[in-house]
Every structure is written in structure tokens, then in C-alpha cells.
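A.B. asks: Sharing a model that was predicted from the sequence below.
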Amino acid sequence: MACHRDEVVEQRMNEAGPAKPSPSRGFDAERINTLVQTLAIIGAGVWGVYTFIYEARIKPSLEPPAVSVTTHLEKAGERNDHVAIRSTVTRKNVGQTGVRILGLVYNVIGVRAQFGEKPTPIAASDGLGKADRVAAARDYALSEPGTVILHQGTLFAGATEREAEPSDLNPGEAVSRDLIVYADRTRYDFVRFEVSLAYTKEDDPPVKLRFEMGKEGSLTLKPGADCQAEHGSCKQLKMTDFGTEFSLW
């Protein structure tokens, strides 16, 4: 009688199928899976925000300032032997960080070409290996360094103790300025336009500047006395020089 009862119990257990997992174990696995997915989504969002901030804020602030200068020259008119030349100087922030323009200098130099009656051979020189600049022309010579026709200089806010207009450039921003120059074609064969620009990063402390004039009358930008006394303050100062020429023929 006992054996029959055991067989009935075993048969009922077989008909019931395998034992079902504990509800608590299934709930824990599902909960862990959800938590892992949530953490992954949060991590991806945090990484995205960091990447955006790095690309938009951190990385540009680490880049050095970069400014390009271009000059477009064209004849604006003429009267007798004088030629009017319009110079359009464009300064552009080609970097990824804001730039503070501190100073700007123009020098316009008239140069005379002297032509010889006989061709002048270009001879070899033993000193070329030690020279840092070489220039030679056949049949003519230039009256270098030339004669300064005009010079202009401007110090912007931050470069002078006096009140001055600010001149800041955001990345990709450009500013142009026109200048009319008059040159005597009986005295010069061409004119040379030289532009010097001093600037720093927008977030860096400004550097005081001063003008200095050379013997030939050209104007240059130099760091102020404070910058010379504290050499560390001059490190962030950047200079860009550009020159182009225009024939009067």
C-alpha cells in the first residue's frame, strides 16, 4: 500500500514538469539587467557631454592664437605724375580661440629701380653659405631700403594706458580697413606695403606696446617697459608681418 502511494506521488511530480525558478531569483536578474542598461545610457550621455564641452570649450582654449593678414592693392586714380593707390588690409582670425588685437602698423615704402646700360652678371659668392638673406637682379638694382612715403600706427585697448577702442576677433571673424596712398611715379618705380600686427589670446592678459621709428622713417611695434622688465609677460605676445608690392608703371 505504501509503494503504490509513492508511485502516485512520483507520477504527479512528473506530470507537473520541472521545478520553476524562484520568483526572487528571476526578479534579481531582471533588475540587474535593467540597472546595467541604465548605467550604460548614463555613461554614454556623460561621455557625450564631456566630448561636446571638450571640443567646444577646452580644446579651443588650448590652441594658440592665429591671425592672417592680406592686402589688396588697386589704382584708385591719378593726377599728373601722382598715382592714388587703395590698399585694403584684412586681418582674420584663422585659429580656434578668440584673439585680442593690440597694435597695428602700416609702412608704405617707395623704391626706385636703377637700370644699367650694360648687363650686370650675377656672380657667385663664397659667403652664400653663411648668409641669411640673398637677393640679386640682372640689368638693374633697387634703391633699398627705399623711402618711407607713409607710416601709420594704432594701439588698441589693452596695449596703452590711454582709452582706446577694443579690437577683438572671434574664430573665423575678419575686419578690413581701406587706406589711400599717393605716390610720385617720377621718383619711384613701385611701392611696398608692409603691415605688422601684434596680438594675444583673448583670455591672456594684454601686453603694453610702444612705437619705435627707425632711421629711414619706418614704424615698428615694440613691447612696453613693463613687458621688458618681466620677460614672462611677453611670451603670449604674437606678431604677424606681411608685405606686398605695387608697380607704378
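C.D. replies: Yep, it's here. Numbers count the residues shown, from 1 in each chain.
A.B. asks: From now on I want contacts and neighbour counts done on CA atoms only, so please keep to that.
C.D. replies: Noted.
A.B. asks: I'd guessed residue 63 sits against residue 97; true?
C.D. replies: Yes: the pair residue 63 / residue 97 is scored as a contact, 6.6 Å apart, by Cα atoms under 8 Å.
A.B. asks: and here's the other structure:
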Amino acid sequence: MSKEAESGPTASKFSAEALNSAVQTLAIVLAGVWAVYTFIYEAKIAPGLAPPSVSVTTKLERVGEKDGMLAIRSTVTRTNVGQTEVRVLGLTYNVVGVKVRFGKVPSAGAMAETLPKSNTVVQLRYYNEPEGGEVILRYGVLFEGATALPSEPSGLNPGEAVSRDLIFYADPAKFDSIQFLVELAYAKMSEPPVPLAFEVRPDGRIAAVSDPPCQAKPSRCRALVTTDFGTEFSLWQP
């Protein structure tokens, strides 16, 4: 057998081993590139694409009573539950006193056998659902970026929470309960801040809304997001 014939299988084996080694090396390199890309995507790209998301919780508790007035402490906590840093721009509280009418009311009696075609059903046998109510507290704050006036910054990193306490007073002889309503306006920190202004709604409550110059340019106001939260608190003695 000639030398040329003897070298054939060896060369073929060498080529297969080199190809296999090259494939393994390429796989390792691609795996490393993918790991780096995944890290960058999860750490930088994904948070930038995610929408802002802030949750609001409220805790109300009695803290005293004097001259027939009840003192109530509210603790409002805002938490960034999203993946991107947010800029809180406006915060409003509205406290509404509610009086319930008991006894002989139009709704007293048997419950209706058929339900109305509606997205909400409320049936009360011995009292009437209060309508409206009286606003007894309006409180609002515009943070840095929402106003040209001196104001404090209010940014939230993902997972960060901030609480704010406020004591207010209600007359239990006049109201049966209070509705504590919170509205939060915010945007991504990476977006330009949206200027806000306070407005009084027809029901007497206040809100922080985009100001008229911003409303004239809808694209600038598009970054604004709002979160509403409401809870009701009885003024009756436990």
C-alpha cells in the first residue's frame, strides 16, 4: 500500500476532529454572546420598554376624639411595582363625608326578582345608597417636574415604596362614614416630565391634570399615567 493511501484515513480523522472542535468552540462563543445579550436585555433594554406601574395602599385609623370631632390618621403608601424608574408628578387626596338614610326609604322591601341589564347591581333593603356626599378635605401636591414652582422630587426605583401620613378630622354626628380617595399621576423617569395643574371637578373634588399648554400638544401628555385608589371608613364606634 502506498503512503498516499495510508495517509487518507488519518487526514480524514484529523479533519473530523478539527471540525468537531470548531463546532464546540463556536457553540461556547454563541452561548457566551447569548448570556451577555440576555443580561443586557434584562438589565437595560427590558426595563426601558416596560410601562410604568405604581400601586397605592391606604391605612386609616382613629387616633383621638375631642369636642365631638374624630381624628383619623391616613397612611398612604405608593410602591413602584414595575420594572422601570418612575417620576411621581402629582398626588391628591379627597375625603368625602357620607350620610346614610335608614328606615322607610323607597328601596325598602323585598329584593327585585329580576336584575337590571347593567354593569353594576346595587340593591339595599333597609337603607338608601348615599348619593354624592360632602367633600370635607382636599389635599394636593405637585412634585418636581410637574410645576415651575419650588417643589420636592419624587422618584421611585423598581420595588421602592414611600409612605405619607396625614391627620384629618370628621364629625361622627354628621356623617356615618368617610370615603378616602387617592389619585396618583406619574410617568417614566426616562420621559420628559408632564406639567400639571389642579382642577376642581363638578362634584367638588380636586384632581391633578395636565395643564392647558400640555393638552394642546397631546404627544407630550401621552407619557402621563394615573392610579386611583379609594377606601371607605366607618365613623361608628367599634
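C.D. replies: Structure received. Keep in mind the model is a prediction, meaning the values are calculated, not measured.
A.B. asks: Neighbour count for residue 63 and residue 97 of the first structure, which is higher?
C.D. replies: residue 97 (22 against 13; other Cα atoms under 10 Å).
A.B. asks: Name the nearest residue to the more buried one, ignoring sequence neighbours.
C.D. replies: Counting by Cα to Cα, 6 or more residues apart in numbering, the nearest residue to residue 97 of the first structure once its immediate chain neighbours are dropped is residue 60, at 5.2 Å.
A.B. asks: The residue nearest the centre of the second structure: what's it in contact with?
C.D. replies: Nearest to the mean C-alpha position of the second structure, by Cα atoms, centre = their mean, lies residue 54 at 2.7 Å. Residue 54 of the second structure makes contact with 78, 79, 80, 81, 82, 227, according to Cα atoms under 8 Å, 6 or more residues apart in numbering.
A.B. asks: Now check the first structure for the residue matching residue 207 of the second structure.
C.D. replies: Under the alignment (TM-score structural alignment), residue 207 of the second structure pairs with residue 220 of the first structure.
A.B. asks: counterpart of stretch 41-53 of the first structure in the second structure, which residues?
C.D. replies: Against the second structure, stretch 41-53 of the first structure falls on residues 28-40 (TM-score structural alignment).
A.B. asks: ok, and the closest non-adjacent residue to the aligned residue in the second structure for residue 66 of the first structure?
C.D. replies: Taking TM-score structural alignment, residue 66 of the first structure has residue 53 as its aligned residue in the second structure. Among residues not flanking residue 53 of the second structure along the chain, residue 82 sits closest, at 4.8 Å (Cα to Cα, 6+ apart).
A.B. asks: Contacts only, for residue 236 of the first structure.
C.D. replies: 200, 201, 204.
A.B. asks: Pretty sure the first one sits against residue 103.
C.D. replies: No: look at residue 200 of the first structure against residue 103 with Cα under 8 Å: they stay out of range, at 10.3 Å.
A.B. asks: thinking again about what came up before, give me the element the residue nearest to residue 97 of the first structure is part of.
C.D. replies: Assigned by DSSP states H and E, residue 60 of the first structure belongs to helix 59-62.
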